Structures are given as structure tokens and as C-alpha cells.
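Asks: dropping a prediction and its sequence here:
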Amino acid sequence: MEDFIIWLPLVLLALAALMPLAAALLRPRAARGRREADMALYRAQLAELDREREVGRLDEAGHRAATLEVQRRLIAAAEQTEGEAQAGRGAMAALVLLPLIVAAGVGLYLLRGTPGLPSATYAMRAEVQERDERLLATLRERLAALDPRSEQAWQGYVLLGNAERARGRPEAAIAAWRTALEARFDPGLAGEVAETEIERNAPAAAMPWIERGLREAPNDPRLRFLFGLAELQAGRPEAARTAWQALLADTPADAPWRAMLTQRLSSLP
């Protein structure tokens, strides 16, 4: 009886935690399906083109060409067909499964869980941290004994930089990554250095890495975004706008970062 009194509130709490998901599944969507989402996006792009022309950032010829292209995409999206009924049935099936998920979770915990296990003490956490520090010290010692130009050393310094950054030591992370970059330049790793420098509010230190990375990978969207971010942080919003507008023009409509980029552009002063 005591177990029932304990577990019943837990089950009810689990069901309550899943209620927002159930509400989201039942809520009618404003743009149902890929076709409607695309059409909403293209209509927003048309409105944005009109605003750009009104403020003088887009001439008539550019506005006309861009409008025709967006209208073409809008018409193509309107002609698409999509099985919305299948999506609705999928949502209902997921809704039916929610109580089963709760029951399965409780059952697994009853079989495998250890509610009587005490939480880790401060001494235990400190011991784990000390062990990690010893591992990092060992890694540094082994890297010091390697040829810094070797591939093994390159991978080791990248790993060391990742570990230092995860532990909240950006200066040490940058130092490790720079050692790797001196042996072999990599645009992606240069982006890590630049992003960390920007996080430290040091755009002047980030820009050389971004520019060098773009010379080797001129179409890299992350480096192009970081270029605009460094310009913005350095107090040059117009340069950031130019960089991000060019990136937006090259960004596919279904790119996962497009919405974020559009939002950053709209927030520029």
C-alpha cells in the first residue's frame, strides 16, 4: 500500500509533464505541411523585398528580378500536394502512445532503478574533477613528447582544446587549437578559434582566423556568419549587414540556419 501511495503521484506527475506535448499534438497548426510553410515563407520574402525597395536598399531592377523569382517559387509551392491526413493520423497515434510511454518508463525504473542510491557527494565530484585534471596533464605531457607536425599531435591538440573549452577555459582551448593550426591549417578549426574569441568579446583576434579560413573555404556558411558577427561586435553593423545579406542570398530556403540568420539581420541597428 505504501508503494502505491508513493508511485501514484509519480505517475500523475509524469502524465502532467507530457500534457504540453499532448496539447501541441492536438493544436491546429497555422501552416499545415511543407506546402503551406513554403508559401508563408515566400509571402514574407515578398513583403521584405517591398520594404527594402521603400527604404532605398534595393533598386527597381533588383526588386523586379527578385520579386519574379520569389513569385515563381510561390506558384510552384502552391501546386505541390501533400498528405495532411497522414500527418493528422500520426499525431493521434502519438497521442495514444503517451500513456504507454509513461507506463513503460515507470516499469523500467521499477526493474532497473535504484531510488535508494544516494547522490554524489561534493568529495566524490571533486575526486572526479581531480581525475580529469590528471588525464589532461597526462595528455599535455604526451603531446610535448610528440613531433608537433605529426598527425597524432594535431589530433591530440584538437582534443585538448575541446576539453579545455568544455571545462570553461577558453584561453587554454585557443592555445591548444592554435598549436594544431600551426602544424596544419583547417578552416573548421579556425572557426572554433574565431567563435571562442568572439565569445570573449575579442573580434580583432577572431577576424584573422575568419579571413584565412574564408580564403580556403569561401563558401563556408559558418565562417561567413562569424565574419558578420565579428564586424557587428567591432561596431560595424553595416559591414555585418552586407556580409549576412550575401550569406542569406546563398542560403537554401530549407537551410536550418536561415531563420536564425533572417532574425539576426532584422535585429541589426
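Replies: Looks like it came in fine.

Asks: from now on I want contacts and neighbour counts done on CA atoms only, so please keep to that.
Replies: Noted.

Asks: quick one: buried residues of the longest helix seen in the chain?
Replies: When the chain is parsed with DSSP state H, its longest helix is helix 84-112. Buried residues in helix 84-112, counting neighbours by 16 or more other CA atoms under 10 Å, are found at 91, 95, 98, 102, 106.

Asks: measure residue 195 to residue 239 for me?
Replies: Going from residue 195 to residue 239 by CA to CA, to the nearest Å gives 18 Å.

Asks: an error on my part: the question was meant for residue 10.
Replies: Counting by CA to CA - residue 10 and residue 239 are separated by 55 Å.

Asks: before we move on, the earlier item: between residue 195 and residue 239, who's got more neighbours?
Replies: Between residue 195 and residue 239, counted using other CA atoms under 10 Å, residue 195 has the larger neighbour count: 24 against 17.

Asks: right, and that one touches residue 206 too?
Replies: Yes - judged on CA atoms under 8 Å, residue 195 makes contact with residue 206 at a distance of 7.1 Å.

Asks: what sits up against stretch 88-95?
Replies: Here stretch 88-95 makes contact (CA atoms under 8 Å, 6 or more residues apart in numbering) with 22, 25, 26.

Asks: among the residues you listed, the buried ones, what's the PyMOL command?
Replies: Restricted to buried positions by 16+ other CA under 10 Å, the PyMOL selection for the contacts of stretch 88-95 reads:
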select buried, resi 22+25
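
Asks: for comparison:
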Amino acid sequence: MNALKLMATELFILFLASLKGYSQSLEIYTDERGNRYAAISSKGMVAYKVENRSENPNFRKSIQLFKFTSTGQDTEAEKDTDGHDIYVYRTTRHTEVNNECDKKVAGRFIISPVIVDADGEANAAKMDWATANGYLATARTTDYKTDSYAVSKGCAMYCGKDGKDEPGTWRVPTRGECALILIFYKKMEERLAADGFKPFSLPTEGSGTYYWTATEKSGTSNEVWSMVIFPDDQISSYALSNMYKSKTDKSYYLRCIRDIPSE
């Protein structure tokens, strides 16, 4: 058990070394309807590590919306009331080394206070990576350079604490953004427990609670990065991880984030 804790800690240090030493902070953000969220601000970090995601035309991409199936086969395009194809925005597929999506982090973002299920509801239910990101199931087995159709699933369907946010405004965090979440997750739980912010570690997941990131593993079409948080009564630790065939074979939980304007 101690060896596992050490391994997880070493992985965490490896991927967060470039982030520590700069100025990140945990804040409480209140939206226009009075909902309180944990927010991470990277104000003060060196400029090349931070960006306003809404101003980067390459971070999100307009892709066609299809009906969801568990296999991705024999799918049908969604149509509007006039019979036209529907297009929605999704985070651009990327790896940890070959794309700017994961070389930078959002300047300021809020974190969902609950685990989100495949339909965007507050529910501790697992799903595959493609569903979490709002992609058709075929994205599970293709390279990050392959265009993917969209489905109305995962973070794209989460609409905030009161259910009034516009669909598509929440997204799956990148690997770099998950690294920031791991720095502050305990403080989030402590400061916002009274507002319904739920713990990241689930007592039923003795081997650690795994969450999806949006970042695919470089050099493979079937692996993706995740973050894992271990229960305090067994291993007080956390890590960024990639498991063999995780994209094709694994089902993990989902916490979503939403970009907000930097102050």
C-alpha cells in the first residue's frame, strides 16, 4: 500500500512540477443567479502557460451532431425543425505533447460541485471517454487527429447547479487543468461543503476514484489520461494516470469545468 502511495505521489509531482512556483489560487465564484462554485485562477502564471479559452479559435471546433448509440454504428444525424443538420461546439481532440490544448491551462474556470453522469445530471455513474466528451462512440478507437461527430452527452449536457446554464458551456478538463484540480481539491471540499460541493473520493471505490480528462495519450489511439484520487482512510494521495486501453475499455467518472472571464 505504501508503494502504491509513493508511485501515485511521484506521478503527481512529475506532471505538476512545471505548474508549481507560479501563482494559482482557489476562489469562490458566484454566478449571475447566485450559484457558488469553486474556481481556480491562474492569474500570475507566466503568459505562455495560460489562455482565455473563449478567444482561442482552435480550442473548440464546430462538429455535426448525431444521435447517440452505445456502439457508434448505424447512427442518424440530428436535424433542426427545418430539416437542417445541427452543428455544436466541442473541445478539439488533442494529446499532451502535440497540441496547444494541453500545453496551456484556462486562465480561470469553475468546477462542477458533483459527479456528472452521461446525460449531464448529478449522478455518480461511470461512462466511457467518448461519451464523457460528447463524441460519437467511434472516437474511442481513433487517433486524436481523426474528426469525430458529436452527441448530446457528458459535460456538454451539464447545465450547472440550477440547471440553467446553456448546454455546451461546460466541458471535460484537460490534463493540465486536472493537475490544478488535484492541487486544490481538498480545499474545495472544505470550503464549499455547506454549498453542496461533494468529495472527489468515493468510499465505494477502494482502489481510487478515477475521472476522465479530455487529453488523449500521445502515440496511441486507445489510451487517454485520467486523474485518480484515493480515499483518505487507505491512501492519502492522488495522481494523473493513463491505463492500457483506457479509452476503449474503461469506464470512469466525470467532473466538468466551465471557463469564466478573468478578472
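Replies: Sure thing, it's come through. Since the model is a prediction, treat every value here as computed from it, not as a measurement.

Asks: TM-score for this pair?
Replies: Their TM-score after superposition, calculated using TM-score structural alignment, normalised by the length of structure 2, is reported as 0.20; 95 aligned residues with a CA RMSD of 6.7 Å.

Asks: re earlier: just put the buried residues of helix 84-112 of structure 1 in JSON lines and tack on distance to residue 213 of structure 1.
Replies: JSON lines is the format used below for these (distance: CA to CA, whole Å):
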{"residue": "91", "distance to residue 213 of structure 1": "44"}
{"residue": "95", "distance to residue 213 of structure 1": "47"}
{"residue": "98", "distance to residue 213 of structure 1": "47"}
{"residue": "102", "distance to residue 213 of structure 1": "48"}
{"residue": "106", "distance to residue 213 of structure 1": "50"}
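
Asks: of those residues, closest to residue 222 of structure 1?
Replies: Nearest to residue 222 of structure 1 out of the buried residues of helix 84-112 of structure 1 is residue 91 (CA to CA; 34.7 Å).

Asks: against residue 84 of structure 1, how distant is the closest one?
Replies: With CA to CA as the criterion, residue 91 of structure 1 and residue 84 of structure 1 are 11 Å apart.

Asks: now swap in residue 194 of structure 1 and tell me
Replies: Residue 194 of structure 1 sits 44 Å away from residue 84 of structure 1, going by CA to CA.

Asks: can you check residue 242 of structure 1 too?
Replies: Distance from residue 242 of structure 1 to residue 84 of structure 1, by CA to CA: 39 Å.

Asks: ditto for residue 143 of structure 1
Replies: Distance from residue 143 of structure 1 to residue 84 of structure 1, by CA to CA: 57 Å.

Asks: can you pull the contacts of the spatially closest residue to residue 14 of structure 1 that is not a sequence neighbour?
Replies: Excluding the flanking residues, the one nearest residue 14 of structure 1 by CA to CA, 6 or more residues apart in numbering is residue 102, at 6.5 Å. Contact analysis of residue 102 of structure 1 by CA under 8 Å, 6+ apart lists 11, 14, 15.

Asks: before we move on, what SS does the first one have?
Replies: Spelled out, it's residue 11 of structure 1. Three-state call for residue 11 of structure 1 (DSSP: H, G, I helix; E, B strand; the rest coil): helix.

Asks: wait, it sits on residue 106?
Replies: Yes - Residue 11 of structure 1 is in contact with residue 106 according to CA under 8 Å; the separation is 7.4 Å.

Asks: where do the helices sit along the stretch 1-150 of structure 1?
Replies: 2-26, 33-54, 60-78, 84-112, 122-144 (DSSP state H, counting those that start in this stretch).
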